[in-house]
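Participant: next come a sequence and a model predicted from it.
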Amino acid sequence: MKPLKIERIDTFAGHRGAIYALCQGHDSHVFFTAGSDGWVVAWDLQKPDVGKVIAQITGTIYAMVYDATSGILWVGQNFEGIHGILVEDQSRIFSIQIPHLAIYAMEIKHGHVWVGHQDGLITVIDQAAQVIKKRIKSGKSNIRSFCSLPHEEMAVGSSDGYIRIFSFDFSLKNAWLAHTKSIFALIFDASSASVASVGRDAYLNKWDLKGSKIGEGVPAHIYSINALVQSPCGRYFATGSMDKTIKIWEVESLKLLKVIDYARYGGHKNSINRLIWTSYQDLLVSASDDKNISVWKID
């Protein structure tokens, strides 16, 4: 395998606080960010550093997800509920009240929006009707991540270190202890029918869908791993950590291929909270506590 070449091609600035939420938009070159300042900002990789504030919400935003079928951005207002923002004209077309519950994770699957809260609570919302359909109790710890699986199943990662698999009827199908602390991100790798997981214990692990560990797992970072994404080609993972680094891994072997840091590549100066790996020129986008978004070209 040829060595990977890394180049930071842009830094987007404008947020007034840490960035905690990052998601892909309607086109591969469009993405959205949000965080502690309550701003929801749309960015275009074709127009560097020209962000557009499409919503201003009181409080911190930890999670949001874009519905490509309707053009609605679902935004979680912490301890308040969900707001639906029609991206085309920035109008707020609905609000779903979920008072007194933190919102840490969101995922859309088969007509439902899954919302993760504290204390093991999950709210399932009907995507079309925009009403609460189901409440699920998944352990006693905070729900920190979702991952869509085949056969209409959903993987859920929580602060007790467990991965739980729920069926299409919202019943618990399987559960296993995957990490010693919170699980912040999950990825389903279709090529191996496996789930990769990362979390506060700084390990990168792989599992089959029965809960058996694949390999030994990797002590991947010094501190908590907040983000995990897969390249469009499927061959690589990228992890982002509280230790201020991004690392690139081979999916099959979990071999470390590259470390992106401030000293060598002009990376982030603070914790990296979110990543997306876009299909637009295979650009990797990272968001950080340092209020900045960096764009990386990986050849």
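Facilitator: Ah, there it is.
Participant: please make it C-alpha for all contacts and neighbour counts, starting now.
Facilitator: Will do.
Participant: isn't residue 224 up against residue 241?
Facilitator: Yes. Shown here, residue 224 and residue 241 form a contact pair, counting by CA atoms under 8 Å, at 5.7 Å.
Participant: of those two, who's got more company?
Facilitator: Applying other CA atoms under 10 Å to residue 224 and residue 241 shows that residue 241 carries more neighbours, namely 27 against 24.
Participant: that one - nearest residue in space that isn't next to it in sequence?
Facilitator: Leaving aside its chain neighbours, residue 241 sits nearest to residue 225 (4.3 Å; criterion: CA to CA, 6 or more residues apart in numbering).
Participant: does that neighbour really touch residue 239, like I thought?
Facilitator: Yes. The pair residue 225 and residue 239 passes the contact test of CA under 8 Å, sitting 6.8 Å apart.
Participant: and the comparison structure, right after this:
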Amino acid sequence: MASKIQVQKLATLTGHRDCVYALEKSGEEHIIFSAAGDGMVAAWDLTNPENGELIAKVTTSVYALYYLQERNLLLIGQNQEGIQVIDLANKSILKSVALPKTAIFDIQAIPELNKVYVALGNGSIAILALDTFELQTQIRKADQSVRCLAYNKHTNELAAGYSDNVVRIFDAESMEVKYELTTHTNSVFTVAYTPDGELLLTGGRDAHLRVWETTQEYKERGYTIAHMYTINHITFSPDGNYFATCSMDKSVKVWDAATFKLLKVIDKVRSAGHGTSVNKLFWSGHHNQLVSCSDDRTISVWDINF
């Protein structure tokens, strides 16, 4: 089965001077944003990937970016400082939102609810009004970091993975905890809903990829030991038929979303992959290209041909 997928490395994007932690979409399919430990936020054009364009430079490392399509704004999670809102049309800072002096691990906005959710290292989720970016409230359900967020528009639920090994499912409107998923044995670093909203995939430091049925009160369907070390991120292909995982074990893996069969391993030996931990993925609609970023300070662009 695995041999049916052809993977080719199209480009290696260099310019960041520290570990690259974040990848994010833009308003155009062929342009993506990246952010790193060097505080630099760059834009890359996949049609001409050699030269990144500096969008912003902040004073601390950046783990999280979020693009707001409706207003062409980029939210930058500036660790220890808060959120910078960048107006991309004129590359100016529209607003700086002060938050507790802690790491910012993830950002998720829901225009329908006029909310921005920010996952913080102090165990709380900060909620900002999307129209004004004013801090409305902070919801703290654990003493350890909130590492990742995902929104299910079909059920209006927000999934949050924590470093206390628990995935908490909130009603996105009221922020009441509806379910607590407790079978991970270590920090949960990534949560992702299937495009139809029927399954939640979770992964983290225990290297287990777990699958939960949202329609069955998040009953666990099963799990697989997906990597040798920490699963850092899960992302779905634009058509929803596949998903990819990346890991501290330096590899990227491509899976069939219907059968959960492993289809391809992208690593240094087989594909000239990354030399250290792969931190984040972005599966672009631009020629179905998969983008990965790493502690090795580079971003790789992969042509995935089914």
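Facilitator: That came through fine. Because the structure is a prediction, the values reported are computed rather than measured.
Participant: rewinding a little: residue 225 and residue 239 of structure 1: which is more packed in?
Facilitator: residue 225 (32 against 26).
Participant: tell me the counterpart of that one in structure 2.
Facilitator: Aligned by TM-score structural alignment, residue 225 of structure 1 pairs with residue 231 of structure 2.
Participant: now do the contacts for residue 44 of structure 2.
Facilitator: By CA atoms under 8 Å, 6 or more residues apart in numbering, residue 44 of structure 2 lies in contact with 31, 32, 33, 34, 51, 52, 53.
Participant: most neighbours, which of those residues?
Facilitator: Across the contacts of residue 44 of structure 2, neighbour numbers were computed from other CA under 10 Å; residue 34 holds the maximum, 26 neighbours.
Participant: what secondary structure does the alignment partner in structure 1 of it sit in?
Facilitator: In structure 1, residue 34 of structure 2 lines up with residue 33, judged by TM-score structural alignment. For residue 33 of structure 1, the assignment made with DSSP: H, G, I helix; E, B strand; the rest coil gives strand.
Participant: how much space separates residue 33 of structure 1 from residue 41 of structure 1?
Facilitator: 5 Å (CA to CA, to the nearest Å).
Participant: how about residue 137 of structure 1?
Facilitator: To residue 41 of structure 1, residue 137 of structure 1 is 32 Å away according to CA to CA.
Participant: higher neighbour count, those two?
Facilitator: residue 41 (20 against 14).
Participant: my guess is the more buried one contacts residue 35, does it?
Facilitator: No. Contact between residue 41 of structure 1 and residue 35 fails when scored by CA under 8 Å: they sit 9.7 Å apart.
Participant: ranges for the helices of structure 2?
Facilitator: 268-271 (DSSP state H).
Participant: sorry, back to before: what sits against the match of residue 34 of structure 2?
Facilitator: 19, 20, 21, 22, 23, 40, 41, 42.
Participant: biggest separation within these, which pair?
Facilitator: 20 and 42 (14.4 Å; CA to CA).
Participant: more neighbours, the two?
Facilitator: residue 20 (23 against 20).
Participant: what do we get in structure 2 for that one?
Facilitator: Checking TM-score structural alignment: residue 20 of structure 1 goes with residue 21.
Participant: ok, now which ones touch its match?
Facilitator: Counting by CA under 8 Å, 6+ apart, residue 21 of structure 2 has contacts 34, 35, 36, 37, 62, 63, 64, 279, 280, 293, 294, 295.
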